[in-house]
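Participant: Quick one, what's the 3D model for this:
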Amino acid sequence: MTENNSPDSSAGAEQSSVEVGDRVTVGVDRPAHGGEGIAQLPDGRIVFVRGGLPGDVLRVEITKVKKRFTAARIIDVVQSSPHRVGQRCPAAARGAGCCDYGHVAPASEDELKRAVLLDQLRRIGRLGDDLPAVESIPLEPVTGWRTRVRLGVDATGHAGTRIAGSHYLLSIPCMQALPGMLDGIVGPGSARFTPGAELIVAVDSTGARHVVESRRAARGRRTEAIRRTLEGSGVCTEKVGEHTYHLPATAFWQAHEKAPETFTATVRSWLTGALDHAADAETDAPAASVGWDLYGGAGLFAPALLDVLRDSSGRADASVISVEQSRMAAECGRAALAELPVEFRTGEVAAEVPQLPAPSAVVLDPPRIGAGTETVSAIAAAHPAAVIHVGCDPATFARDIAAWYSSGYHLSRLAVAGAFPGTHHLEAFGLLVPDAR
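Facilitator: Predicted coordinates for the structure are as follows:
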């Protein structure tokens, strides 16, 4: 191992490249996607430091060396960033991978996440400086907000949160969970469960707790099958506005307790303004008013989309088509919204879009991998007057937004929602409208 105490990158070109195990002092310049900070090594190369924050001066150990970048872990904080506080999550403080922003002051999270989103849009999306200002959609509370938790179960039957980069578990409650949500499940004196199972704990909008076991899914995938119901009915009741959804505890639902109401209010507000503006510019009203709710899940956004279409067009025959790959989610939505003119179609969005009637407005909330250029192009070809694109990964969101720009649309509004406090994750909202013709 070698020591390099110089934080000055100006002399770096004359020094040899670092190797794994070397320790150096660096200053963090800006945040990176994934909960890392970006600094510069004495040899001039970029280093990604997990947990590093802008303004930090850190002693780090090199853990990976690649041709174009390096990675490092923190050995010591020489000088703290103004964004840095003590780790607020007891599980993350012991190494759990849950709250990788638990050491970030809550007031600083929004600033850092907006910076990350803009960086991704400019660097990956290759979009210029004419982007709209990034708005904030705050969600409270910032601790005790999560209504759904997925836990591992170790060989002894104890449930816990996985240590970062490991299969090992910590039986320490995370600060994200609703107060009391994990009582008797995680921690001293907790119950025992089936070794190797995935444990899902959900608290629905009635306050009922549901505890079910499922099999562990492959990374990046979700399993919806319930093997055993241990507490509650296993079917969550979620009320949003005038509508009530009943869906299994394993099904996708927004994790933050305030997200469903906040997100639907955002869709309603943004689309109302966009369609009113579009109506002022049009001389002929559309023959029908149809909305697309793509990757629609159980149809959370469909009622808001329908309300806006009815108000903007003045047509009683306005309708929404929701496309969702999960048959179970579509069935839940169909039951919840049975009294509304919302048609649920099950299938791949890319395959369904060419078969749909032309829309006035579209809302799409694709999974982490994004919608992709082909799907974005197909939607744009139908010429909607307004589109709200929601993304939970800033990199794939940036690629999708670039595809919109290539298809004749541009961002009219852009926002980051604080839907995942204490973590690097963010929810991005983009309002896209056609370029002037």
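Participant: Could you use CA atoms for every contact and neighbour count after this?
Facilitator: Fine.
Participant: which residues does the residue nearest the centre of the chain contact?
Facilitator: Centroid-nearest residue in the chain: residue 392, 2.8 Å away (criterion: C-alpha atoms, centre = their mean). Residue 392 is in contact with 367-368, 425-428, counting by C-alpha atoms under 8 Å, 6 or more residues apart in numbering.
Participant: The spatially closest residue to residue 137 that is not a sequence neighbour and residue 147, how far apart?
Facilitator: In space, and not counting its chain neighbours, residue 137 is closest to residue 417: 4.4 Å by C-alpha to C-alpha, 6 or more residues apart in numbering. Separation of residue 417 from residue 147 (C-alpha to C-alpha, to the nearest Å): 17 Å.
Participant: about what we covered before: how many neighbours does the residue nearest to residue 137 have?
Facilitator: The number of residues packed near residue 417 is 23, by other C-alpha atoms under 10 Å.
Participant: Could you do the one 10 residues further on as well?
Facilitator: The number of residues packed near residue 427 is 20, by other C-alpha under 10 Å.
Participant: ok now do it, which residues does it touch?
Facilitator: The contact partners of residue 427, by C-alpha under 8 Å, 6+ apart, come to 390-393, 416-420.
Participant: hmm, 7 Å instead?
Facilitator: 390-392, 416-419 (C-alpha atoms under 7 Å, 6 or more residues apart in numbering).
Participant: Report the separation between residue 357 and residue 274.
Facilitator: 20 Å.
Participant: Which of the two has more residues huddled nearby?
Facilitator: The residue with more neighbours, out of residue 357 and residue 274, is residue 274; 20 against 14, by other C-alpha under 10 Å.
Participant: name the helices or strands packed onto the one helix or strand that one maps to?
Facilitator: For residue 274, the element it lies in under DSSP states H and E is helix 259-281. Helix 259-281 sits against helix 302-313, strand 386-391, with contacts defined as 3 or more C-alpha pairs under 7 Å, 6 or more residues apart in numbering; DSSP states H and E.
Participant: quick one more, to check against the first:
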Amino acid sequence: MSLIEPLTVRAERMVAGGDAMARLEDGRVAFVTGALPGEEVEVEVRNDRKDFVKATVTEVLEPSPDRVVPTCPHRREGCGGCGWMHFDTDAQIAAKVGIVSESLRRVGRFDADEVERVVAVGGAVDPYGYRTTIRLVGMPGGGVGFREERSDEVVPIDHCQVAHENLSQVLRSVSVAPGVELTLRTSAATNGVTARWTRPEDRKRRNEKRRSNAPAGESVSGLPADVHIGDRAFLVEQVDGVNLQVSAPSFFQAGPAGAELLVDAVRRAAPELADADHAVDAYGGVGLFAATVMRSARRVTLIESARSSCFDAKENLKHRAGQGDKSVEIVRSDMGDWKPGDDIDPIDVVVADPARPGLAKPGVAAVMRMDAPVVVLVSCDPVSLARDARLLVDEGYRMESVEVFDLFPQTPHVECVTRFVRN
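Facilitator: Alright, predicted model coming up:
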């Protein structure tokens, strides 16, 4: 069956991924981009499947009271960076809590009463100016832009409302060759800026090492003189009163305000860290949690697979060097491959902050090998959280609390901090 004519549907609720869910007359589910709960909308089907369809709003017939006009002209022109900018910011966090709860019920198969008991609303960052890292695409003539939603087309921009002002200043001067992807990062603490980029030909060589520090004249020009360029460039950000080195290729949160919220949430989720003998920072990155909430632990093991992040973590944890040979160990390894040695001290708390796919079975197996009585999981995807929570509970842990944060306002992205205790 192929749906050609526009359809009229009524959206029911927001779902993981950022679309609204509706139902067709034939009983199938429709995932509608651009709709809000309760709205009657006319949609155009872009993907017609046997059990569901994916569609896009073409006209809002009955708008929700939570619908607003996007303040950003680039979003109104099709920029895909802020897919929820038509959604009132006060309503976004409630929708994200609903998405997390629904994922735990449907994907994690947790009882509705249990979900209601454990899920709580956390904090949110300021809805504008919060991002300290952005990725741009070069356009003909040297301009830059962001890609359209679900498209390779690029929308030209000259500023970004959710980006830190330091980055918007760079946007006004930089020139980027067509197809080149430029990543800019700034420090809210020092105002330093780093830049690295990849060219289309680099991205095609997936089996070769990608170069991101080609001569500026070839790909990027107009960067201010004080911008640090390439993979070896780094800046210093401050979180929880701690200075953290962050290299250009290393992962870091969208901004220090979000990192502060996560550090505070992990501290509350694992008060045992205050006097832990041994804590593990799994998927530890540059050492955000190891350097902050784990600073009083007698021993810290950080596990991370990325070379640049391990390099940063060594710098960020070097203050522990005088506390004994076993005070800190930084292990470069995929989480699923790491096994604690026979002589390792018993682990009291594991804090795991995996990428969007979550722990999955290899990560959960690694956590089980650690045999820690407390596990804190930092998740950036509600579906992977629900799946990981079910795996951990099936292995003998109890889910005690889930705190939901909005660290990416104007987008459907959601962050959660979940506490598990071994039965």
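Participant: What remains of the contacts of residue 392 of structure 1 once you look at structure 2?
Facilitator: Checked against structure 2 using both residues aligned by TM-score structural alignment, their matches' C-alpha atoms under 8 Å, these keep these contacts: 367-368, 425-428.
Participant: now do the same end-to-end measure for stretch 133-140 of structure 1.
Facilitator: End-to-end span of stretch 133-140 of structure 1 (C-alpha to C-alpha): 22 Å.
Participant: Buried residues, it. List them.
Facilitator: 134, 136-139 (16 or more other C-alpha atoms under 10 Å).
Participant: from the middle of its chain, how far away would that stretch be?
Facilitator: Relative to its chain's centre, stretch 133-140 of structure 1 lies at 14 Å (C-alpha atoms, centre = their mean, to the nearest Å).
Participant: same deal with stretch 307-326 of structure 1?
Facilitator: Put simply, stretch 307-326 of structure 1 sits 25 Å off its chain's centre (C-alpha atoms, centre = their mean).
Participant: Next: stretch 62-75 of structure 2.
Facilitator: Put simply, stretch 62-75 of structure 2 sits 24 Å off its chain's centre (C-alpha atoms, centre = their mean).
Participant: what do you get for stretch 119-129 of structure 1?
Facilitator: For stretch 119-129 of structure 1, the distance to the chain centre is 19 Å (C-alpha atoms, centre = their mean).
Participant: what does stretch 223-237 of structure 1 give?
Facilitator: On C-alpha atoms, centre = their mean, the centre of stretch 223-237 of structure 1 falls 24 Å from the chain's centre.
Participant: Stretch 31-41 of structure 1 now?
Facilitator: On C-alpha atoms, centre = their mean, the centre of stretch 31-41 of structure 1 falls 19 Å from the chain's centre.
Participant: That one corresponds to what range in structure 2?
Facilitator: Alignment of stretch 31-41 of structure 1 against structure 2: residues 14-24, by TM-score structural alignment.
Participant: Aligned counterpart of the residue nearest to the centre of structure 1 in structure 2, please.
Facilitator: Aligned partner of residue 392 of structure 1 by TM-score structural alignment: residue 380.
Participant: and residue 401 of structure 1, what does it touch?
Facilitator: So residue 401 of structure 1 contacts residue 125 (C-alpha under 7 Å, 6+ apart).
Participant: And it, how far from residue 430 of structure 1?
Facilitator: Per C-alpha to C-alpha, residue 401 of structure 1 is found 8 Å from residue 430 of structure 1.
Participant: Please apply the same query to residue 208 of structure 1.
Facilitator: Residue 208 of structure 1 is 34 Å from residue 430 of structure 1, by C-alpha to C-alpha.
Participant: Number of residues surrounding the residue lying closest to residue 384 of structure 2 once chain neighbours are set aside?
Facilitator: Sequence neighbours aside, residue 358 is the residue nearest to residue 384 of structure 2 in space, at 5.3 Å (criterion: C-alpha to C-alpha, 6+ apart). Residues near residue 358 of structure 2, counting by other C-alpha under 10 Å, number 24.
Participant: Spit out the contact partners of residue 279 of structure 2.
Facilitator: So residue 279 of structure 2 contacts 294, 297, 299-301, 347-350 (C-alpha under 7 Å, 6+ apart).
Participant: I'd guess residue 100 of structure 2 is in a helix, am I close?
Facilitator: Yes: assessed by DSSP: H, G, I helix; E, B strand; the rest coil, residue 100 of structure 2 belongs to a helix.
Participant: Do I have it right that it meets residue 385?
Facilitator: No: using C-alpha atoms under 7 Å, residue 100 of structure 2 is not in contact with residue 385, being 8.4 Å away.
Participant: Give me the more crowded residue out of these two.
Facilitator: Using other C-alpha under 10 Å as the criterion, residue 100 of structure 2 and residue 385 rank with residue 385 on top: 29 against 25.
Participant: contacting residues for the more buried one?
Facilitator: Applying C-alpha under 7 Å, 6+ apart to residue 385 of structure 2 gives the contacts 358, 379.
Participant: Name the nearest residue to residue 251 of structure 2, sequence neighbours excluded.
Facilitator: Residue nearest to residue 251 of structure 2 in three dimensions, not counting chain neighbours: residue 285, with 6.5 Å by C-alpha to C-alpha, 6+ apart.
Participant: Per the alignment, name the residue of structure 1 opposite residue 145 of structure 2.
Facilitator: Taking TM-score structural alignment, residue 145 of structure 2 has residue 160 as its aligned residue in structure 1.
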